[in-house]
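>>> Okay, sequence plus prediction incoming.
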Amino acid sequence: MIESIIKTMYSLLQKRPQVQSEPYPHVVIEEALPWDLYEELENTFPEKQILDTQPFDDGICYRMKANIMLDQKFQPEIWRKFTEYHTSAEWFNEVNELFKDYMPKVLHKKFTTNDLGARGWADKNKNIWTDCQTVMHKPITETTSRTPHIDNPMEMWAGLMYMPYKNDESIGGEFQLHNVKNKVSKVDMTKGRQVFDEDLGPVVKTIPYKRNTFVMFANNSTNTVHSVSKRISPTTYRRSVNIIGEFKRGFAKMYEVQEIR
């Protein structure tokens, strides 16, 4: 019992948010973690280890995935424990319950460690993967770091916790939810599943890039279009944590979409 309480204190859903259904199922939680816990994570953010990884997205984005942070030798320990919880069956069930009304029936059950595992650690018999990634984007000014797009169809849900530096005075870098003009049936894979202009609708909700803010959405249709607004006068990296649940490659998808290459 005590161990369970200690684990769930790391949960980004401990405030028990209500799901907003428009433009698609999502939650936004300000002050998601107790401030003492958040500030310990903030003060020990593993910046050097992240920047030692190979960059993605033409060199502008660094991601350190759960398979690194789950190593028993990984330091800081608080980040290992945070990652352990947010890749666990307990966490998966917590999210599953939150988005139950929007998930396929195959997910309407309680999962155990026999059913799922962290990406990079899960054995081949597990058909569900979880991941927790610490992320840093370079302070670019030419464009947004993420144009309007949808995520991988194998993904069930995704969460994003903002961790800006205290002295980050830039404007922008906000998470944006879009409407669509038409049901999205195809995406541009050369631009990271970017949505084509004829289907893209306006931004209908913006979540400010603010400390200890968590946004999460159910990836339950091709219309879950989102983006990141352009940062104005950035001088620091954009820091965040990505938390993901997905089907193993080749096992299942949440939806079908044509991927134009």
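Arrived safely. The structure presented is a predicted model; accordingly, all values stated were derived computationally and were not measured.
>>> rest of the way, CA atoms for contacts and neighbours
Fine.
>>> ok, R211 touching P164?
Yes. Assessed by C-alpha atoms under 8 Å, R211 is found in contact with P164 at 5.8 Å.
>>> tell me the contacts of A122?
By C-alpha atoms under 8 Å, 6 or more residues apart in numbering, A122 lies in contact with 116, 129.
>>> how near is it to T87?
Between A122 and T87 the distance, using C-alpha to C-alpha, to the nearest Å, works out to 11 Å.
>>> Check it against this one:
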Amino acid sequence: MIHLGSVLSPSHYAGQPFPHFVVPDALPASVYSTLAAALPDDVRIRQGGEPGDNRRFSWSARHTLVDGELDPAWRSFIAANVSQDFLDAVLAAFAPAIRQRYPWLEDRLGPISGWRAGVRRRDDFSTADVLLDAQVCLNSPVLAGASAVRGPHVDKPDKLFAGLLYMRPDDDTETVGGELQLQRYRHSSARFDGSQLDPGDVETVRQVPYAGNTLVMFLNGIDAIHAVTPRQPVARSRYFLNIVGEVPVPLFDLKSRQRRFRQLRRLATRIGDALHGRRRDSGQLRD
């Protein structure tokens, strides 16, 4: 089965606002149509979770690889995207940017060409240098009003790279929104609330449509800011395969970039929600 690392050609690479690839029609049409036809339904992907309103659900490789009821084409595809061949191809594509941004990383892990792949939350760093995941994901339908499943943020500092392959069904003509935004800081004084940034602190450089068979892969960093545009109320879920490459050391420091009095502001928000009967149920998996 083909893996997504094999389609990261230089023609699809961009260095701004941070190193990334955007690949339309990433998979051969026959492969994509087979996967699209066998996409698990929402109940399977949610694995018992309640759908809520625009919530994120992630079905990780450590579970799907051993799920005998999952379509064999999907098990094969997931296995290919947590394989050593996949890791080798992604690292080769990003090697110049990795060495430029994190020149100390090869001192810690050895030469990039020798980094070993493992499956995240099944294996550990005693036998692997990069733990991979390929999660079958959805954002549940939008019910109460237009909402964004995730605002401007960066991924966890131990992620080396991340990506997604959109799996929008061909008959989904109702979804409006849900595009991925690649962003940059408006000013150097911007500060984080956890991993989140205020929308006023960033500007969008590139927007990738929510289109089936579109791949986005990027190198993580303190500047790898991204967000999802609001979806209008819709009975459809938003589907994608989420790619993760995790390393044993943090690549950047978020703690020194936190907004002042963050905990006090969060406490004030919770008190205000309780007094006004508001319920914040994001349901997001921050992984």
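That came in fine, so what should we check first? The structure displayed is predicted, hence computed values, not measured ones.
>>> Fetch the TM-score of the aligned pair.
The TM-score (TM-score structural alignment, normalised by the length of the first structure) is 0.85; 244 aligned residues with a C-alpha RMSD of 2.4 Å.
>>> ranges for the strands of the stretch 101-250 of the first structure?
If DSSP state E, counting those that start in this stretch is used as the criterion, the strands of the stretch 101-250 of the first structure fall at 116-118, 128-137, 146-149, 155-162, 175-180, 186-188, 194-195, 200-207, 213-218, 226-228, 238-247.
>>> who touches the lengthiest helix in the second structure?
Secondary structure of the second structure read by DSSP state H shows that its longest helix is helix 84-101. With C-alpha under 8 Å, 6+ apart as the test, helix 84-101 of the second structure has contacts from 3-6, 8-10, 19, 80-81, 105-106, 112-113, 115-118, 219.
>>> Please repeat the previous calculation with a cut-off of 7 Å.
The contact list for helix 84-101 of the second structure (C-alpha atoms under 7 Å, 6 or more residues apart in numbering) reads 3-6, 8, 19, 80, 113, 116-117.
>>> go on, stretch 140-160 of the first structure?
In contact with stretch 140-160 of the first structure (C-alpha under 7 Å, 6+ apart) are residues 193-195, 214-220, 222, 224-233, 240-247, 252-256.
>>> Quick check: buried residues in that stretch?
Counting neighbours by 16 or more other C-alpha atoms under 10 Å, one finds that the buried residues in stretch 140-160 of the first structure are 140, 144-160.
>>> do stretch 118-130 of the first structure as well
Neighbour counts over stretch 118-130 of the first structure (16+ other C-alpha under 10 Å) mark 118-119, 121-122, 126-130 as buried.
>>> Equivalent analysis for stretch 99-108 of the first structure, please.
Counting neighbours by 16+ other C-alpha under 10 Å, the buried set in stretch 99-108 of the first structure is 99-100, 102-103.
>>> corresponding residue for I78 of the first structure in the second structure?
Alignment note: I78 of the first structure maps to A73 in the second structure; criterion TM-score structural alignment.
>>> for its match, helix, strand, or coil?
For A73 of the second structure, the reduced secondary structure class is helix; criterion used: DSSP: H, G, I helix; E, B strand; the rest coil.
>>> Find the nearest non-adjacent residue to it, please.
By the measure of C-alpha to C-alpha, 6 or more residues apart in numbering, the closest residue to A73 of the second structure outside its immediate chain neighbours is L35, 6.6 Å from it.
>>> gap between the match of I78 of the first structure and G52 of the second structure?
The gap separating A73 of the second structure from G52 of the second structure is 29 Å, by C-alpha to C-alpha.
>>> With S60 of the second structure instead?
The spacing between S60 of the second structure and G52 of the second structure, counted by C-alpha to C-alpha, is 20 Å.
>>> more crowded one of these two?
Comparing S60 of the second structure with G52 by other C-alpha atoms under 10 Å, the one with more neighbours is S60, at 22 against 15.
>>> how much space between the more buried one and A148 of the second structure?
If you measure S60 of the second structure against A148 of the second structure using C-alpha to C-alpha, the figure is 23 Å.
>>> ditto for I78 of the second structure
Separation of I78 of the second structure from A148 of the second structure (C-alpha to C-alpha) stands at 27 Å.
>>> In stretch 223-233 of the second structure, which residues are buried?
So, applying 16+ other C-alpha under 10 Å, buried residues of stretch 223-233 of the second structure: 223-233.
>>> Name the nearest of those residues relative to I271 of the second structure.
For I271 of the second structure, the nearest member of these is P230. The distance, counting by C-alpha to C-alpha, is 26.4 Å.
>>> The equivalent of L241 of the second structure over in the first structure: neighbour count?
Following TM-score structural alignment, the counterpart assigned to L241 of the second structure within the first structure is V241. Using other C-alpha under 10 Å, V241 of the first structure is surrounded by 18 other residues.
>>> For V241 of the first structure, give me its contacts.
Contacts for V241 of the first structure (C-alpha under 7 Å, 6+ apart) come out as 132-135, 160-162.
>>> Neighbour-wise, which one of those leads?
Neighbour count (other C-alpha under 10 Å) singles out C132 as the most crowded of the contacts of V241 of the first structure, with 28 neighbours.
>>> was I right about that one contacting E84?
No. Contact status for C132 of the first structure versus E84: not in contact, 8.6 Å apart, counting by C-alpha atoms under 7 Å.
>>> any idea what I50 of the first structure aligns with in the second structure?
Checking with TM-score structural alignment, I50 of the first structure has I45 as its match.
>>> cool, and Y255 of the first structure?
Under the alignment (TM-score structural alignment), Y255 of the first structure maps onto F252 of the second structure.
>>> and D36 of the first structure, that one's in a helix?
Yes. With three-state DSSP as the criterion, D36 of the first structure is located in a helix.
>>> counterpart of it in the second structure?
For D36 of the first structure, the residue aligned by TM-score structural alignment is S30.
>>> ok, its match - contacts?
Applying C-alpha under 7 Å, 6+ apart, no residues contact S30 of the second structure.
>>> what's the answer for L65 of the second structure, then?
With C-alpha under 7 Å, 6+ apart as the criterion, the residues that contact L65 of the second structure are 75, 79.
>>> what touches both of C132 and E84 of the first structure?
When contacts are counted by C-alpha under 7 Å, 6+ apart, C132 of the first structure and E84 are jointly contacted by no residue.
>>> if we can go back for a sec, which among the buried residues of stretch 99-108 of the first structure gets closest to A32 of the first structure?
Nearest to A32 of the first structure out of these is F99 (C-alpha to C-alpha; 17.6 Å).
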